[in-house]
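sequence first, then the predicted structure, then my questions.
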Amino acid sequence: MMLKTTLSIVLALWLSLYAPVTIESDKARWKPYYTAIDPAAVVDGWSLPFDVANRKDIKQIRVVSIFGDHRDSYYKGHIHTAIDINPSKPKTKLVSVYAMAKGVVCSIHLGENQKTVVVKHKQSNGTMLFSSYKHLKEVYVVNGQQVNASTKLARLFTPEESKKYGGDYHHLHLEIRKSFDDYGCASWLTMNKQQLDLRFYDPLAFLKSNLK
């Protein structure tokens, strides 16, 4: 009996140390960053997240990396849940990131070099979706803040700042999310197409359909 108990303890310890991290096992760690609040206004249009000549023109952005690629940047084999983008012609060295539409800031992760802001949006049909902005150097908003397309959320890393942290962070990792039930961890823990389709839209396709 003692041997069986000891083996159970060893197995539980091994699982806690070496079991693969999953969305379900990791999401509680990120829940404290989330604020459960609804947008005060309904979305009445979408814009690109940069200060460019025409925020309705998809040609104003340059796509660095596409949605759905298999990646090894954090967990080997995870699927890219976003598009990585930059302005085609940045106006300044410090590239600002703006909200894409009316909504409310519902999550900010400030505990890492690469900060994240998530905005919750209410669509005209009453459903919610989320725009998530990653690889941010500085954040200018707070949780619970109502925003619109004129609200400056943050700024990106410069190439020099990115090199300082040993990465390639000088672009915006832009997600369009169907839900935020994972509190953000699905961004790096999505490992199959089913998980991808459950929570994410292709941001490039979304922009092409909604920049009107």
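The structure has been received and is ready for your questions. Numbering: from 1, shown residues only.

use CA for all of it now, contacts and neighbours both
OK.

next helix or strand past whichever strand or helix holds residue 4?
In this structure, residue 4 is located in helix 2-18 according to DSSP states H and E. As assigned by DSSP H and E, the chain's next helix or strand after helix 2-18 is helix 23-26.

tell me the spacing between residue 9 and residue 205.
Distance of residue 9 to residue 205, given as Cα to Cα, to the nearest Å: 49 Å.

ok, now residue 160?
31 Å.

next up, a structure to set beside the first:
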Amino acid sequence: MPTEKLLCEKFGVSRAVIREAISRLKADGCVTTRQGSGAYVAARPGQGSFRLLHGPSPSATIPTDEISNVFELRCLVETGAAERAALRRTPADLARMREALARMDDALATESDAVGDDDAFHVAIAAATHNPHIERFQAFMGRQFSDSRAPTWSGEGHRSGRVRQAQAEHARIFDAIACGDADAARTAAQTHLVCAARRLGLDPLRWGNERLEWAP
């Protein structure tokens, strides 16, 4: 790519603007940078990284369709992880999940935010699969999934009862995993995601899976 100086002259902007643009292109996997050499168009643009789209800026309103797509992705990832965790969990894995649940219980009692603990609970489930790729994927995507959990742990989420409902669903997922019941764990995880989506006014049936119809 042209040097920062040439790009500044061409577009009439400061170096800070050019550097921010290149940083975003790099985050999207469209360019690579080499120390002392400059920026280069990636050989396979967009395939070197993955992130969920949240609009043109962090403060932008996320479209409803995009939130629904996030929940569909969460359903695919988290139901499979719960199922395998039930088959492979160890006492240490259960202790890790139990600790995250306890922190969320405290947040429920004090009406405080526990998005991070919610993330930690789901990462603990992924870790219990003892497949490092599943755990790493869940940890990476946890930063993306956090936005979809935030409304539950907001002040409105506490006042409306969303937090209490979600925590009861978390407990059912944990109980199924602790009992080693893979089918129940998968069902509990699916029910949690379907109910969470509906609490936010989304329609899980648009995911195209008729088996979701039974979920309360």
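Nice, I can see it. This is a predicted model, so every value here is computed, not measured.

any idea what the TM-score is?
The pair, once superposed, lands on a TM-score of 0.29 when counted by TM-score structural alignment, normalised by the length of the first structure; 103 aligned residues with a Cα RMSD of 5.5 Å.

ok, longest strand in the first structure?
strand 128-139 (DSSP state E).

residue 32 of the second structure: which element?
strand 31-34.

list the buried ones in that strand?
31-32 (16 or more other Cα atoms under 10 Å).

counting by contacts, list what that strand packs against.
Packing partners of strand 31-34 of the second structure (3 or more Cα pairs under 8 Å, 6 or more residues apart in numbering; DSSP states H and E): helix 15-27, strand 38-41.

ranges for the helices of the second structure?
4-11, 15-27, 64-88, 91-110, 115-127, 132-149, 155-160, 162-178, 182-199 (DSSP state H).

now render those as JSON lines, adding distance to residue 34 of the second structure and mean neighbour count.
Below are the helices of the second structure laid out as JSON lines (distance: least, Cα to Cα, whole Å; neighbours: other Cα atoms under 10 Å):
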{"stretch": "helix 4-11", "distance to residue 34 of the second structure": "14", "mean neighbour count": "13"}
{"stretch": "helix 15-27", "distance to residue 34 of the second structure": "11", "mean neighbour count": "15"}
{"stretch": "helix 64-88", "distance to residue 34 of the second structure": "33", "mean neighbour count": "20"}
{"stretch": "helix 91-110", "distance to residue 34 of the second structure": "40", "mean neighbour count": "16"}
{"stretch": "helix 115-127", "distance to residue 34 of the second structure": "33", "mean neighbour count": "22"}
{"stretch": "helix 132-149", "distance to residue 34 of the second structure": "25", "mean neighbour count": "17"}
{"stretch": "helix 155-160", "distance to residue 34 of the second structure": "45", "mean neighbour count": "16"}
{"stretch": "helix 162-178", "distance to residue 34 of the second structure": "45", "mean neighbour count": "20"}
{"stretch": "helix 182-199", "distance to residue 34 of the second structure": "42", "mean neighbour count": "22"}
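
with distance to residue 39 of the second structure added, can I get those in CSV?
Below are the helices of the second structure laid out as CSV (distance: least, Cα to Cα, whole Å):
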stretch, distance to residue 39 of the second structure
helix 4-11, 9
helix 15-27, 8
helix 64-88, 31
helix 91-110, 42
helix 115-127, 35
helix 132-149, 26
helix 155-160, 44
helix 162-178, 45
helix 182-199, 41
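
quick one: closest of these to residue 41 of the second structure.
helix 15-27 (9.2 Å; Cα to Cα).

contacts only, for the nearest residue to residue 193 of the second structure once chain neighbours are set aside.
Among residues not flanking residue 193 of the second structure along the chain, residue 75 sits closest, at 6.1 Å (Cα to Cα, 6 or more residues apart in numbering). Each residue near residue 75 of the second structure by Cα atoms under 8 Å, 6 or more residues apart in numbering is listed here: 189-190, 193.

looking at the helices and strands packed on strand 31-34 of the second structure, which is nearest to residue 82 of the second structure?
The nearest among these, by Cα to Cα, is helix 15-27 at 30.2 Å.

what's that closest one packed up against?
Going by 3+ Cα pairs under 8 Å, 6+ apart, helix 15-27 of the second structure lies up against helix 4-11, strand 31-34.

can you put these in CSV and add distance to residue 166 of the second structure?
Formatted as CSV, these follow (distance: least, Cα to Cα, whole Å):
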stretch, distance to residue 166 of the second structure
helix 4-11, 49
strand 31-34, 40
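
wait, which of the ones you listed is closest to residue 19 of the second structure?
helix 4-11 (7.7 Å).

packing partners of the closest one?
Using 3+ Cα pairs under 8 Å, 6+ apart, helix 4-11 of the second structure sits against helix 15-27.

and the angle for the helix it packs on with helix 4-11?
Here the directions of helix 15-27 of the second structure and helix 4-11 differ by 100 degrees (axes from the mean of the first three to the mean of the last three Cα atoms, to 10 degrees).

list the contacts of helix 15-27 of the second structure.
The contact list for helix 15-27 of the second structure (Cα under 8 Å, 6+ apart) reads 4-5, 7-8, 31-33, 39, 49.
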